[in-house]
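Visitor: return atomic coordinates for the entry below.
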Amino acid sequence: MPPCRFISTSRSSNIAGTIDTIMLTGADAIETSFFSNLNRSHHLVERKSMDWNSYFALRGTRRLYERVFMVPSTFLGLLGGGYYFAHQDFDPTISIFGMDQVIVYGLGTIVAGLAGLALGPVAGNVIFRSVHGNARPLLDKMDREFFKRIVLNRANPTGNPLAHPIPDFYGEKIKSVHDYRAWLRKQREYRRKTMYYV
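Guide: All right, here's what the predicted structure looks like:
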C-alpha cells in the first residue's frame, strides 16, 4: 500500500509555513545551528573516550611532528649561529680559551645547531597540540594511563646488569597494541631470566 500524503487545502496555512521556513533560514537559524553544533562538539569532547588504537595513532602523529620540525629548527640554529659568529670581529692574534677564534666560532655554530635540534621536538609538540586541541585532554589522560602501565609492568631495574639493560625501559618503541603485548612478553622474559637465570 503506497504511503499516504496529507496535503493541506488551506492556502493561508501554506503561506504561513513558507514564511516560517524563510524566517528559520535567516539569521536565527544560523545562530541556532551554530550554538547547537558548538554544544554538540563540546559534549563530544567531554564524553568522548579514546581507544588504544586511536591513542597510538595520535602518538605516532605527534612523533612525526616532532621529527619533522627537528630539520628546520636545526638549520635555523646553524644559520643563526653562523650569521652571528660571521659578524664578530676577527683578530688572528687574539685567542679565546687558548684556541683560535675560527675554531671557537665554528664550535659555537655547531652548538647553535645542536640547540636548534633539541628545540625541534618542543616546537613540533606545541604545534601538534595546537592543531589537535580538541583531543588534547584525552591524549594527556591516555599518556598518564600509558606510562602508569609501563611503570607497573616493566621489570624491576634494581640490580640489573649494565651489559643486559631492560628492553625499551620507557616504552618508546611501542607504536600499537601489538607492540605493547610484545613489550609485555619481553618484560616477563627479562624478569624470568634475572630471577631464575634461565
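
Visitor: C-alpha from now on. contacts and neighbour counts both.
Guide: Fine.

Visitor: residues contacting the most centrally placed residue in the chain?
Guide: Geometric centre of the chain, nearest residue: residue 62, 3.0 Å, by Cα atoms, centre = their mean. The neighbours of residue 62, taking Cα atoms under 8 Å, 6 or more residues apart in numbering as the test, are 124-125, 128.

Visitor: and residue 22, by the same measure?
Guide: So residue 22 contacts nothing (Cα under 8 Å, 6+ apart).

Visitor: which strand or helix spans it?
Guide: Assessed by DSSP states H and E, residue 22 sits inside helix 11-24.

Visitor: do residue 173 as well
Guide: Counting by DSSP H and E, residue 173 is part of no helix or strand.

Visitor: and for residue 128, the neighbour number?
Guide: Around residue 128 sit 19 other residues, with neighbours defined as other Cα atoms under 10 Å.

Visitor: one more, so I can put them side by side:
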Amino acid sequence: MAATKMQTPLSVLRAPALLGRSVHTSVFHATRPSPALSSALVLSRHASSAASTSTTPTQSQTPQLTWDEFLKLRRTRRFINLGSSALSGAASIGVAVPAFAEFEIENIGAQMTGLDPMFIIGGSLMGVGAVGWLLGPFLGTTFFNIWKGSVRKEFARVGYDSLCSQLGTYLLTACQLQKDKDFYSHIKRFRADPASSSVNNPVPDYYGEKINSVADYRRWLKDQRAFTRKKNKNLL
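Guide: Just a heads-up that it's a prediction; the model follows:
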C-alpha cells in the first residue's frame, strides 16, 4: 500500500516531461517541410543560378567602338565640319554685305587708311568670311554630337560601349575625344621625322587626314617607312 502511494507522485512528476516531449515532437513534425516543397526549392535555386550564369556572358559581350567604326565616324564628322564651314562662311558674308552697305564701311575705312574703298570692302568681306569659316568646325561638331546623341539604337549598332549608348550626347564627346587622343598618339609616334622634309618632298599625310580605315592606316605606315628609307638613302 505504501509502495502504491509512493508511485503515484513519481508518475505525476514524469507526466509533464512526457507531455513536453510529445508536444515538441508534434511541433517538429508539423514544421518539417514536405518532400514536394523541398524539391521545388531546389529547382528554384538551380533556375536562379542558371539565370545568373546566363546573364553574365551577355553583359560581357557588350560591343566596343572599333577602329574602323571610329574612322568612319571621324570621316563623317570631317565632312560635316567642312560643310558647316562653307555654310557659316557664306552666311557671314551674306549678313555682312547689307551691313556694310548700310553703314558705309568702305568710306569710313578709306578715310582712316587712305586705301581704295574696293580694297576696304573686299578685305572686310574676306575677314568676315574667314571668321565664319573658322566657326564652322565648332558648329559642325556640335551638330554631329547632337545627331549621334539622339540615335541611341544606332549607338549600339555602330559599336559604342554601353556607357556611351546610355548617356548619349555628352559622353559621346568624351568617348570620341579619348579615341582621337589615342589616334593622334599613334600618328605622332609612327610618322616620319619632318626635319628632312621640304616643299618638293613633304611628309606624306602628316596629320593622317586621309586615313579612313585600318587598311588606310597600314598604307600610311608603309608610306612613312618609305619616306624614312628615302631620307636615309639620301644622307648616305
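
Visitor: what's the TM between chain one and chain two?
Guide: TM-score of the superposed chains, computed with TM-score structural alignment, normalised by the length of the first structure, equals 0.68; 152 aligned residues with a Cα RMSD of 2.3 Å.

Visitor: make CSV out of the contacts of residue 62 of the first structure and add secondary structure and distance to residue 156 of the first structure.
Guide: CSV is the format used below for the contacts of residue 62 of the first structure (DSSP: H, G, I helix; E, B strand; the rest coil; distance: Cα to Cα, whole Å):
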residue, secondary structure, distance to residue 156 of the first structure
124, helix, 33
125, helix, 31
128, helix, 34
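
Visitor: return the member of those nearest to residue 24 of the first structure.
Guide: Of all these, residue 128 has the smallest distance to residue 24 of the first structure: 38.7 Å, by Cα to Cα.

Visitor: so what touches the strand or helix carrying residue 31 of the first structure?
Guide: Per DSSP H and E: residue 31 of the first structure is located in helix 27-47. Contacts of helix 27-47 of the first structure with the rest of the structure, by Cα under 8 Å, 6+ apart, involve 23, 134-135.

Visitor: now with 7 Å, please.
Guide: For helix 27-47 of the first structure, contacts defined as Cα atoms under 7 Å, 6 or more residues apart in numbering pick out residue 134.

Visitor: mean deviation of the next helix-or-strand element following that helix from the second structure?
Guide: Under the assignment DSSP H and E, the closest C-terminal helix or strand after helix 27-47 of the first structure is helix 52-86. Once fitted to the second structure, helix 52-86 of the first structure is off its aligned match by 1.2 Å on average (mean Cα distance after the TM-score superposition for the first structure).

Visitor: ok, back up a step: among the contacts of residue 62 of the first structure, which one sits closest to residue 187 of the first structure?
Guide: residue 125 (29.2 Å).

Visitor: counterpart of the residue nearest to the centre of the first structure in the second structure?
Guide: Counting by TM-score structural alignment, residue 62 of the first structure lines up with residue 77 in the second structure.

Visitor: for residue 143 of the second structure, see how far away its match is.
Guide: 9 Å (Cα to Cα, to the nearest Å).

Visitor: not counting its neighbours along the chain, what's nearest residue 194 of the first structure?
Guide: Closest residue in space to residue 194 of the first structure, ignoring its immediate chain neighbours: residue 160 at 7.6 Å, by Cα to Cα, 6 or more residues apart in numbering.

Visitor: how about the helix or strand hosting residue 234 of the second structure: buried residues?
Guide: In the assignment (DSSP H and E), residue 234 of the second structure maps to helix 214-235. For helix 214-235 of the second structure, a neighbour-count test (16 or more other Cα atoms under 10 Å) marks 217, 220-221, 223-224, 227-228, 231 as buried.
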